[in-house]
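Peer 1: the sequence and its predicted three-dimensional model are supplied below.
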Amino acid sequence: MPDLDTSARSTASYDWSATALGDTARWPLPLRLTSDLLLNSPVPTLLVWGTETITVFNEAYALLAGPGYGRVPGGSVPPVLPPPLAAAGKILDAAWGGEAGVMQDTALTFRRLDGSQESRFDLRLTPVRDETGAVRGVQVALAPATAAPQEEDTGDGAMRILVVEDNVDSQYLVCEMLKAFGHEADGVAHPDDALALLARQRYDVLFSDVSLPGMSGVDLATRAIADDPSLRVIFASGYGDTLLRHLSFPYQSLQKPYEIDQLQDALSKVARRPAKGG
């Protein structure tokens, strides 16, 4: 499969004269804005416009689907019903009724010249309204599937995580993300507060910034593991992993700023691997 072209794209990048949508100068503003955003997005995305099922899609979607579903940027009724639309069913109907929706971990099969390809995505459907508020189209984005079978198979379930981060805003966001993943999370800003909490109750994971006031995250983790060898550790650092190279206990590290999928991957790894006993 060819690589995705990373150059900027918009409606002006294509000739629409031969499509069902015609000259862009006559397009309604919502169609133009949505198409501009879609065409310049790295996420596979398509727009269904009007009751005729006219579709517009970006290069990321075309690379995924193959030539059998039309050529970028679309603009006409597709020769074959796109798999995301076939899979969306009632969620698509609800989007036409004005309700945004998500279909998690959806299997899509694309019939390609080199054989069928099945992939899993979260389908995110967003109604596109005109100036009067009427729904004129539906945008369908194919986000990476949030379900992680390898995590489900571990049997570890929710973990109790202590977050140590002196930036209160960052601490709050991390805790909220962890809770959204189904874990329990408490946050503190100072290593002394962390040690006090660790002495009072048991945690499965210590999630600590490396740079902290009064004591480094490395020293904090070393003391915490001395008291509880089963504690698993994730470090977050904006300064690389120089301080982490000679540690005697297992850990995962994240380089700030990190992506949500990197955080999920680190959590999955510590859930599958208990810390080294003392």
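Peer 2: Yep, that arrived.

Peer 1: CA atoms for contacts and neighbours, from now on please.
Peer 2: Noted.

Peer 1: in three-state terms, label the residue nearest to Val164 when sequence neighbours are not counted for me.
Peer 2: Nearest residue to Val164, sequence neighbours excluded (Cα to Cα, 6 or more residues apart in numbering): Ser208, at 4.6 Å. Counting by DSSP: H, G, I helix; E, B strand; the rest coil, the backbone at Ser208 sits in strand.

Peer 1: got another one to weigh against that:
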Amino acid sequence: MSEFESLPRTTASYDWSASALGEPALWPAPLRAAADLLLNSPFPGLLVWGRETVLVFNQAYAALAGLGSGRVPGGSVPSVLPPPLSSAGSALQGAWDGQAHVVAGAMPSFRRAEGPLDYPCDLWLTPVLDGNGNVGGVHVLLAPPAPAAAAPQTGAANGSLSILVVEDNLDSQYLVCEMLKAFGHEADGVAHPNDALDLLARRRYDVLFSDVSLPGMSGVDLARKAVGDDPALKVIFASGYGDSLLRHLEFPYLSLQKPYELDQLQDALAKVARDAARGG
């Protein structure tokens, strides 16, 4: 196994000092969080940072593109625009302008040592804010192509969920919401339990995804009130303190231990979607 494959997939695993990005301690917090999400994604992906097109890529993308397993997964300006970016067309500029885009049915072609490889995928482009509230980069995910539906479906019946994210860390809230949207879900984010209750009173959500520790009211008390008003609401907790605060709850829930990986959140949402489709 190569060094690239054996290291834990976080920005802290690599020495970035010689790259165009420099030391991660000096990166804007949204860049560090987005890079960690990218490096843990099971799908090939790129993070384009800055108009000079500094790149970070994950292990799945390196395997797809036939890239060498260097010490740093990116952080340099490419001499040739990578195939996913050239396939994105005007959607890439739209993402730089602050709008998330999906390019369905893309076919980037990778020039590998054994010959060209055409890779069918849907490109999900998500703008990433810098530390000043401006678009500092674009996250590009190469997701499996969406299958053609036999009949129009909405909501949990086709695996798409409406999710209310309650997280008082605004950088984490933004990135979680954008990744949920990239995987086909509807997501709204708030930082305070009172704002969550206001939204829950105005519209129905399939899932409440809440941090346990929140200002003014715990996520547990928020979920208890929300489920009391809507017993069909599914609850997923994120906690950095284990499950000690979640014992003896009178409603079903799932929990993720911080820091959680993206595939753990996806697994929890897939279980919720299956239960909802069965009417459970």
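Peer 2: Here it is on my side, so go on. Remember, predicted model here, so these are calculated numbers, not experimental data.

Peer 1: what's the TM between chain one and chain two?
Peer 2: Remark: TM-score between the superposed chains equals 0.52 [TM-score structural alignment, normalised by the length of the first structure]; 165 aligned residues with a Cα RMSD of 3.4 Å.

Peer 1: quick one on the thing from earlier: now for the residue nearest to Val164 of the first structure: which residues touch it?
Peer 2: Counting by Cα atoms under 8 Å, 6 or more residues apart in numbering, Ser208 of the first structure touches Leu162, Val163, Val164, Glu165, Gly217, Ala221, Val233, Ile234, Phe235, Ala236.

Peer 1: could you check how far it is from Thr109 of the first structure?
Peer 2: With distances taken as Cα to Cα, to the nearest Å, Ser208 of the first structure is found 41 Å from Thr109 of the first structure.

Peer 1: Thr55 of the first structure too?
Peer 2: Thr55 of the first structure is 18 Å from Thr109 of the first structure, by Cα to Cα.

Peer 1: so between these two, which is more surrounded?
Peer 2: Thr55 (24 against 16; other Cα atoms under 10 Å).

Peer 1: ok, that one - contacts?
Peer 2: So Thr55 of the first structure contacts Leu46, Leu47, Val48, Trp49, Gly74, Gly75, Ser76, Val77, Pro78 (Cα under 8 Å, 6+ apart).

Peer 1: which helix or strand contains it?
Peer 2: Element membership of Thr55 of the first structure, judged by DSSP states H and E, is strand 54-57.

Peer 1: with the second structure superposed, average distance for that strand?
Peer 2: Comparison of strand 54-57 of the first structure with the second structure after fitting gives an average deviation of 0.4 Å (mean Cα distance after the TM-score superposition for the first structure).

Peer 1: which helices and strands sit right next to the helix or strand following that strand?
Peer 2: Using DSSP H and E, the helix or strand that follows strand 54-57 of the first structure in sequence is helix 59-65. If you count contacts as 3 or more Cα pairs under 8 Å, 6 or more residues apart in numbering; DSSP states H and E, helix 59-65 of the first structure packs onto strand 45-49, strand 101-112.

Peer 1: the first one vs the second structure, average offset?
Peer 2: So the one you mean is strand 45-49 of the first structure. In the superposition with the second structure, the average deviation recorded for strand 45-49 of the first structure is 0.5 Å (mean Cα distance after the TM-score superposition for the first structure).

Peer 1: who touches that strand?
Peer 2: With contact meaning Cα under 8 Å, 6+ apart, strand 45-49 of the first structure is reached by 31, 35, 38, 54-58, 60-61, 136-142.

Peer 1: ok, Asp93 of the first structure to Gly22 of the first structure distance?
Peer 2: Noted for Asp93 of the first structure: a distance of 26 Å to Gly22 of the first structure, by Cα to Cα.

Peer 1: buried set for stretch 25-32 of the first structure?
Peer 2: By 16 or more other Cα atoms under 10 Å, the buried positions in stretch 25-32 of the first structure come out as Leu31, Arg32.

Peer 1: dump the residue contacts of the residue nearest to Ala65 of the second structure when sequence neighbours are not counted.
Peer 2: Spatial nearest neighbour of Ala65 of the second structure, chain neighbours left out: Phe110 (5.8 Å); criterion: Cα to Cα, 6+ apart. Going by Cα under 8 Å, 6+ apart, Phe110 of the second structure touches Leu64, Ala65, Pro83, Pro116, Leu117, Asp118, Tyr119.

Peer 1: PyMOL command to pick out the buried ones of these?
Peer 2: This is the PyMOL syntax for the buried subset of these, where burial follows 16+ other Cα under 10 Å:
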select buried, resi 65+83+117+119
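
Peer 1: need the contacts of Phe110 of the second structure in JSON lines with distance to Val235 of the second structure and secondary structure, can you?
Peer 2: Output for these, formatted as JSON lines (distance: Cα to Cα, whole Å; DSSP: H, G, I helix; E, B strand; the rest coil):
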{"residue": "Leu64", "distance to Val235 of the second structure": "36", "secondary structure": "helix"}
{"residue": "Ala65", "distance to Val235 of the second structure": "39", "secondary structure": "helix"}
{"residue": "Pro83", "distance to Val235 of the second structure": "39", "secondary structure": "helix"}
{"residue": "Pro116", "distance to Val235 of the second structure": "45", "secondary structure": "strand"}
{"residue": "Leu117", "distance to Val235 of the second structure": "42", "secondary structure": "strand"}
{"residue": "Asp118", "distance to Val235 of the second structure": "40", "secondary structure": "strand"}
{"residue": "Tyr119", "distance to Val235 of the second structure": "37", "secondary structure": "coil"}
